[in-house]
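K.L.:
output the structure for:
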Amino acid sequence: MKRRAGEREKELKKKKLLEQLGENRLPYMTPADADFHHLWKTKYSKLIFRKSDAVPEELHQMVQEGFLTLREHNCFFQDLVRIKEKDFITPVSRILIGKPGCTYKYLNTRLFTVPWPTEGYDIKYCSPQIHDACKALIRLNEYLHIEAIKALQGQNLPETKEIKDSTVTDREQNFGVSLQEKGSVSKDQSSSVPEDDYGSLKQRTSFNLTLLNYMDPLQMLYLKQEPYFGMGNMAVSWHHDENLVERSTVAVYSYSCEGPAMEGSNDQKLKGRDPAVWHVGLKVAWDIETPGLAIPLHQGDFYLMLDDLNMTHQHCVLAGFPPRFSSTHRVADCSRGTLDYIFGQCELALQNLQTDPDSRALSLKSLETAVIKQVEEIHNEVEFEWLRQFWFQGKRYLKCTDWWLNPMAKLEEFWRKMEIMTSLVLSEVRKKERIGEQRNEAISCFLIALTERQKLRQVWAARKRSVDLSGDAEGRERRPRLSFTSAWPPSERCQSQAAENLPEDQKPECHPFWTDEDCNMPLPYDLEDIIADLQNLVQWVE
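P.N.:
A predicted model of the protein is given here:
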């Protein structure tokens, strides 16, 4: 609900801004403008930019070879995302690489990291070259972590004054560059941050994953035009990055495959940004007074968005002519997005399941409403935030590694036990000997979780529906309701029109899915009849 409310608020703000503009366009500046640096220092000082010569050549070579390797192995994928209840394929192709077991969710799609080589984890890559590419991105990650700490210290934020991190010096020496800050950036007026309000400097710069992007604009049939400033073709629309630790840094390394004919068109008398060159665009969020920025990006340049810049400002990526890779390093908020977290949730739920030592029959330890609610919510989380999200992306991850298959199989085993637990709750609440008020409370709580499950299954895999006006097994009158027929598919997200355009091995799979003939499942996939019966039971008890 909060996400939908946020999306509606953004749409209203966007609509209002466009109405204010009418046919006009807001001003923006590039480095060619006389007031560009003054604007940057006064309104965008938490954006730090470094040209490629600031990065060790050895690191450039490793990372750029890694990009090309991943492209050669077809490891970049267009994501199927959902915006305002509609599915879209992203124009940019992506791959998420990072700590084993981490995920990153954006636009209602959860991406699963291709794990970079990590001590203590057995990670089998599909080729040694993919291993080397992932290893190169760890090196880049470490380098950008160091640069982010230095940049934050240069901002003179209150919480940076006491930070002493010896690991910075140690790692910096590995790359053979000094700790001396290159250039200076004046402090933004909004830089004053209460020292105790946020996490440590190190936590907000310890990137746990990187989202790699690739796009060849000349292969795109259509690119959206930037709507506010008239900056030209956009590869990525205006946005704030989602699902990040608050006030954490975002670091972006850019590699556009420029050749002699692609170095820009400085000889042309162009007003505004050079359309041949990739740019990052920035603007103050929902502001029509402050001019925007368009900063050119060349091979090996990188930039940092520090502190609260991602919250107070928006950014976009403006397409040039050549193909471009980027590696966007983030401190993703993984409080609910790691395997450790979801396995812990499963263990918590399964504590309520017990096995008779003699008969091996399964039963529930507790039928307290709070326990039922907790278990069924975890059940929904495992099914819709993990299992369905993973298989929704087809078999794309097998292009790089099979690492995720074992943990997902384990999660599915836990989920099947939770299906049994749901059937056990259902049997208990249907017993007439249960006390009326307690029974009614348990049914009402149970209904909320099952109704949510049914609604989400319809989103992921909807069937043709018909109206049922019949009564129930005990002759009580049943309200008109929609029920599913046996016509499978089509489905919503898994077989949307957008999904049809994906390659065969990337097309969504509706999993888990079963039919009524599957005797291994304790409950039907379609819960509509069960929900209707429980609704009638609540009325009957009352």
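
K.L.:
C-alpha only now, for contacts and for neighbours.
P.N.:
Fine.

K.L.:
relative to residue 224, how far out is the nearest residue to residue 399 once chain neighbours are set aside?
P.N.:
Distances taken as Cα to Cα, 6 or more residues apart in numbering place residue 75 nearest to residue 399, at 6.2 Å, with adjacent residues excluded. Distance of residue 75 to residue 224, given as Cα to Cα, to the nearest Å: 25 Å.

K.L.:
here's the other one to compare against:
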Amino acid sequence: FLFQWKTKYSKLVFRKSDTVPEELHQMVQESFLTLRKHDCFFQDLVRIKGKDFFTPVSRILIGNPGCTYKYLNTRLFTVPWPTEGYEIKYCSPQIHDACKALIKLNDYLHIEAVKALQGQNLLESKETEDTPVIDREQNFATSLREKGSVSQDQSSFCVPEDDFTSLNSRTSYNVTLLNYMDPLQMLYLKQEPYFGMGNMAVSWHHDENLVERSTVAVYSYSCEGSPAEETYDQKLQGRDPAVWHVGLKVAWDIETPGLAIPLHQGDFYLMLDDLNMTHQHCVLAGFSPRFSSTHRVADCSRGTLEYIFGQCELALQNLQTDSNSGALSLKSLETAVVKQVEEIHNEVEFEWLRQFWFQGKRYLKCTDWWLKPMAKLEEYWRKME
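P.N.:
Predicted structure coming up:
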């Protein structure tokens, strides 16, 4: 197990719950329960291979104001966490506190990810090919026992400024996708097909629409001590089906053994550098309900309000208003200009307005922050129409 982890999955960093400040645990876990109590988790309607499905996992996206995240053809809109310079009205003080706790977790995981990448770089530069495998495995096992993680705390490292800027940008999380699932409420869970790992809450996949080589950080909170866990006392080999796990495999490879890491209350893990692209991961269900907070550097080059408002203003440069009648008309009828305007028109309608409204009034359970910008987008759309 340790040999496979070290040689095939070395960019997966795992940290036990006792490495995280207890105060942060308490704040974050209370935020999960608060959002659940206020019915803020929703199953997403997604499209896979041309067919529409509701996800078995319920989710909510929290992050930078005006930021969105798209996966499986569905665009999610952030419930904005408290951000300086933005006026955000939450539906209750409890939801404000929950979002505030999650940005604190976000800041903590950012720092831990930078440390882990620094440690990874140092290990790669020091490790030589003639180092005996048994020595590397022994050192790895010692690190895992002593630190509760794959790589040690490297907070004292000194790195060049350019390298630090790169590490910082690849770990500056702008969104977190929160997940909730109670396996006992599911009528059916798909079986892991390649390694016999058992029930899957989330099938094998890469995370989509992320900044290249950015780190993904996942904090896990399973409601341990549930009646289902307490009544389960079967001796078995391999993965304990009562415990949640994250599974990893080399992408498009079922010959290399997969890895299943148990996740207990308050553990977190990091998928460093290009691991999300070279490998696939899944989530293996346990018996108890589970929350997770998955922090990502979303590629927002086409997914922010700033971007889409800029596109609208570009399109409306071709619009003129008659000074007498107030009627609108086009300045230019050149094919390239008209085509560009229509492409922006369609982008506003199909990538923003329809995506927002088909999800109903889910966001109003947390905040009305998105209503004004969406009204502004509708106004732009009417002018382009």
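
K.L.:
thinking again about what came up before, doesn't residue 395 make contact with the residue nearest to residue 399 of structure 1?
P.N.:
No. With contact defined as Cα atoms under 8 Å, residue 75 of structure 1 does not count as touching residue 395 (11.4 Å).

K.L.:
the more surrounded of the two?
P.N.:
residue 75 (19 against 16; other Cα atoms under 10 Å).

K.L.:
do you know how far that one is from residue 222 of structure 1?
P.N.:
Here the criterion is Cα to Cα. By it, residue 75 of structure 1 lies 23 Å from residue 222 of structure 1.

K.L.:
in stretch 306-326 of structure 2, what's buried?
P.N.:
Across stretch 306-326 of structure 2, burial judged by 16 or more other Cα atoms under 10 Å covers 308, 309, 311, 312, 315, 316, 318, 319.

K.L.:
could you do stretch 124-143 of structure 1 as well?
P.N.:
Using 16+ other Cα under 10 Å as the test for burial, stretch 124-143 of structure 1 gives 125, 130-143.

K.L.:
again with stretch 307-325 of structure 1
P.N.:
Of the residues in stretch 307-325 of structure 1, 307-310, 313-325 count as buried by neighbour count, 16+ other Cα under 10 Å.

K.L.:
now swap in stretch 88-100 of structure 1 and tell me
P.N.:
Residues 88, 89, 91, 92, 93, 94, 95, 96, 97, 98, 99, 100 are the ones in stretch 88-100 of structure 1 that count as buried (16+ other Cα under 10 Å).

K.L.:
now do stretch 442-461 of structure 1
P.N.:
Of the residues in stretch 442-461 of structure 1, 442-443, 446-447, 449-451, 453-455, 457-458, 460-461 count as buried by neighbour count, 16+ other Cα under 10 Å.

K.L.:
so it matches what in structure 2?
P.N.:
For stretch 442-461 of structure 1, there is no aligned range in structure 2, judged by TM-score structural alignment.

K.L.:
all the helices of structure 2, residue numbers only.
P.N.:
With DSSP state H, the ranges of helices along structure 2 come out as 2-8, 22-37, 93-126, 133-147, 161-169, 227-230, 275-278, 305-316, 335-346, 354-357, 371-384.

K.L.:
for those, give me CSV that also has distance to residue 178 of structure 2.
P.N.:
Shown next, in CSV, are those (distance: least, Cα to Cα, whole Å):
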stretch, distance to residue 178 of structure 2
helix 2-8, 27
helix 22-37, 8
helix 93-126, 10
helix 133-147, 27
helix 161-169, 22
helix 227-230, 23
helix 275-278, 18
helix 305-316, 22
helix 335-346, 30
helix 354-357, 18
helix 371-384, 22
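
K.L.:
to residue 210 of structure 2, which of these lies closest?
P.N.:
Comparing the helices of structure 2 against residue 210 of structure 2 with Cα to Cα, the closest turns out to be helix 275-278 (9.5 Å).

K.L.:
mean shift of the closest one relative to structure 1?
P.N.:
For helix 275-278 of structure 2, the mean deviation from structure 1 after alignment is 0.3 Å (mean Cα distance after the TM-score superposition for structure 1).

K.L.:
which part of structure 1 lines up with that helix?
P.N.:
Helix 275-278 of structure 2 maps onto residues 309-312 of structure 1, going by TM-score structural alignment.

K.L.:
and if you look at stretch 343-361 of structure 2?
P.N.:
Counting by TM-score structural alignment, stretch 343-361 of structure 2 sits on residues 377-395 of structure 1.

K.L.:
try stretch 166-180 of structure 2
P.N.:
Using TM-score structural alignment, stretch 166-180 of structure 2 pairs with 200-214 in structure 1.

K.L.:
what does stretch 55-71 of structure 2 give?
P.N.:
Matched against structure 1 by TM-score structural alignment, stretch 55-71 of structure 2 falls on residues 90-106.

K.L.:
residue 215 of structure 2 maps to what in structure 1?
P.N.:
Per TM-score structural alignment, the equivalent position to residue 215 of structure 2 in structure 1 is residue 249.

K.L.:
same question for residue 203 of structure 2.
P.N.:
Looks like residue 203 of structure 2 aligns to residue 237 there (TM-score structural alignment).

K.L.:
related to what we said a few turns ago, which among the buried residues of stretch 124-143 of structure 1 gets closest to residue 391 of structure 1?
P.N.:
Closest approach to residue 391 of structure 1 among the buried residues of stretch 124-143 of structure 1 (Cα to Cα): residue 125, at 19.7 Å.

K.L.:
that closest one contacts residue 397, doesn't it?
P.N.:
No. Using Cα under 8 Å, residue 125 of structure 1 is not in contact with residue 397, being 10.5 Å away.

K.L.:
alright, that wraps it up for me.
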